[in-house]
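sequence first, then the predicted structure, then my questions.
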Amino acid sequence: MVSVTSWASSEGSRRSMQSNRRRDTQPEVRVRRLLHAAGLRYRVDFAPLGGRRRADIVFTRRQIAVFIDGCYWHGCPEHATLPKRNADYWLPKLKRNIERDRETDASLRAAGWQVLRFWEHEDPDAVSSSIIDSIRNQ
């Protein structure tokens, strides 16, 4: 067996972190299904301004970027939890995620984009309705 040096505090933590998905999470897929059923077409996991910052759902012609943020990774005020292990590593990382979200929002808005952010725990029907309303009211 090859030993791999890792930032993870345990093998279980490492496996858990590797299983986290960047795209196609259940909350995203549920919302996308509803939007597609409503006849809307969009880009998935797309960088509206180029570069590395990607939105979960993007309506390029309408310039609407939708983010469905994970409660842990993006600091949900209702459900975020603090890391139990390796907090010196994780707390600054999680804080930087939130800062990056605000920077991304500001960059997109400055470029004329509408930014819609939702939490993973929000009802997919309500999220998709809000997105559809934003598109119709544009």
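Thanks, I have the structure now.

every contact and neighbour count from this point should use C-alpha atoms.
Noted.

leaving out the residues flanking it, which one is nearest to D101?
H74 (7.9 Å; CA to CA, 6 or more residues apart in numbering).

count the neighbours of the one you found for me.
Other residues near H74 number 19, with proximity taken as other CA atoms under 10 Å.

next: P124.
22.

please compare the first structure with the one that follows:
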Amino acid sequence: MDRWSPEDRSALMARVRNRDTSPELAVRKLAHAQGLRFRVNRRDLPGTPDLVFPRYRLAVFVHGCFWHRHSGCKRATTPKTRQDFWEAKLVRNVERDQQAAAALEGLGWQVMTVWECELKDQASVAQRLLASTRGLPPLSTSVDYG
């Protein structure tokens, strides 16, 4: 049983933002500090990437571990209430992420995913951004969609 009334839960969930989140702002700050210039939330690209580096044809998605099911992450839990609803919703998020990445790659874009938990090591994220924009091989070649 949910400890919140349906009205309170609805108000709480309505406050969850889909842009300008703390992890996204942290990645923007890292990129800007590296001298990289970018556009934010380009709606004309599949999936509306969080950061777009047009010069390098790089699209960056900053994903929350809970909402996008980061595999192996302790933050990727499933709520105990309404499990069928949440499972369907979160699986659909992962499917949508995969479709957006495939569509962008089909258009000739590189796709990079930065997970919320990865921001604990900001130097590593900054290094991945630099490697991706300089044409160097990335530190991690695996793309994990959960």
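Sure thing, it's come through. Because the structure is a prediction, the values reported are computed rather than measured.

if we can go back for a sec, from Q26 of structure 1, how far out is the residue nearest to D101 of structure 1?
16 Å (CA to CA, to the nearest Å).

could you do R41 of structure 1 as well?
For R41 of structure 1, the distance to Q26 of structure 1 - CA to CA - is 19 Å.

show me what contacts A8 of structure 1?
R14 (CA atoms under 8 Å, 6 or more residues apart in numbering).

helices of structure 2, start to end?
6-14, 22-33, 83-106, 122-133 (DSSP state H).

mean distance, the third one to its aligned residues in structure 1?
Comparing helix 83-106 of structure 2 with its match in structure 1 after superposition yields a mean distance of 0.9 Å (mean CA distance after the TM-score superposition for structure 1).

okay, that helix sits on what stretch of structure 1?
Helix 83-106 of structure 2 corresponds to residues 87-110 in structure 1, going by TM-score structural alignment.

and the second one, by the same measure?
Under TM-score structural alignment, the counterpart of helix 22-33 of structure 2 in structure 1 spans residues 26-37.

quick one: buried residues of the matching stretch?
Under the neighbour-count criterion of 16 or more other CA atoms under 10 Å, stretch 26-37 of structure 1 has 27-28, 30-32, 34-35 buried.

now stretch 92-111 of structure 1
Neighbour count says stretch 92-111 of structure 1 has 94, 101, 104-105, 108 buried, by 16+ other CA under 10 Å.

and the match of helix 22-33 of structure 2, how far out from the chain's middle?
14 Å (CA atoms, centre = their mean, to the nearest Å).

with stretch 85-94 of structure 1 instead?
19 Å.

buried stuff in it?
L94.

nearest residue to D56 of structure 1 in space, please, no chain neighbours.
D45 (4.6 Å).

wouldn't the one you found be in contact with F59 here?
No - between D45 of structure 1 and F59 there is no contact under CA atoms under 8 Å: 11.2 Å.

please report how far P27 of structure 1 lies from D123 of structure 1.
9 Å.

how about A87 of structure 1?
31 Å.

identify the residue of structure 2 aligned to the residue nearest to D101 of structure 1.
Checking TM-score structural alignment: H74 of structure 1 goes with H68.

from K89 of structure 2, how far out is its match?
H68 of structure 2 is 10 Å from K89 of structure 2, by CA to CA.

and what of A131 of structure 2?
A131 of structure 2 is 33 Å from K89 of structure 2, by CA to CA.

again, but for W109 of structure 2
27 Å.

the residue at minimal distance from the centre of structure 1 - nearest residue in space that isn't next to it in sequence?
Nearest residue to the geometric centre of structure 1 (CA atoms, centre = their mean): D69, 3.6 Å. Counting by CA to CA, 6+ apart, W119 is the residue found nearest to D69 of structure 1 once chain neighbours are left out, at 4.9 Å.

shouldn't that neighbour be in contact with Y72?
No - applying CA under 8 Å, one finds W119 of structure 1 not in contact with Y72, separated by 10.0 Å.

out of the two, which sits in the more crowded spot?
W119 (20 against 15).

sounds good, over and out.
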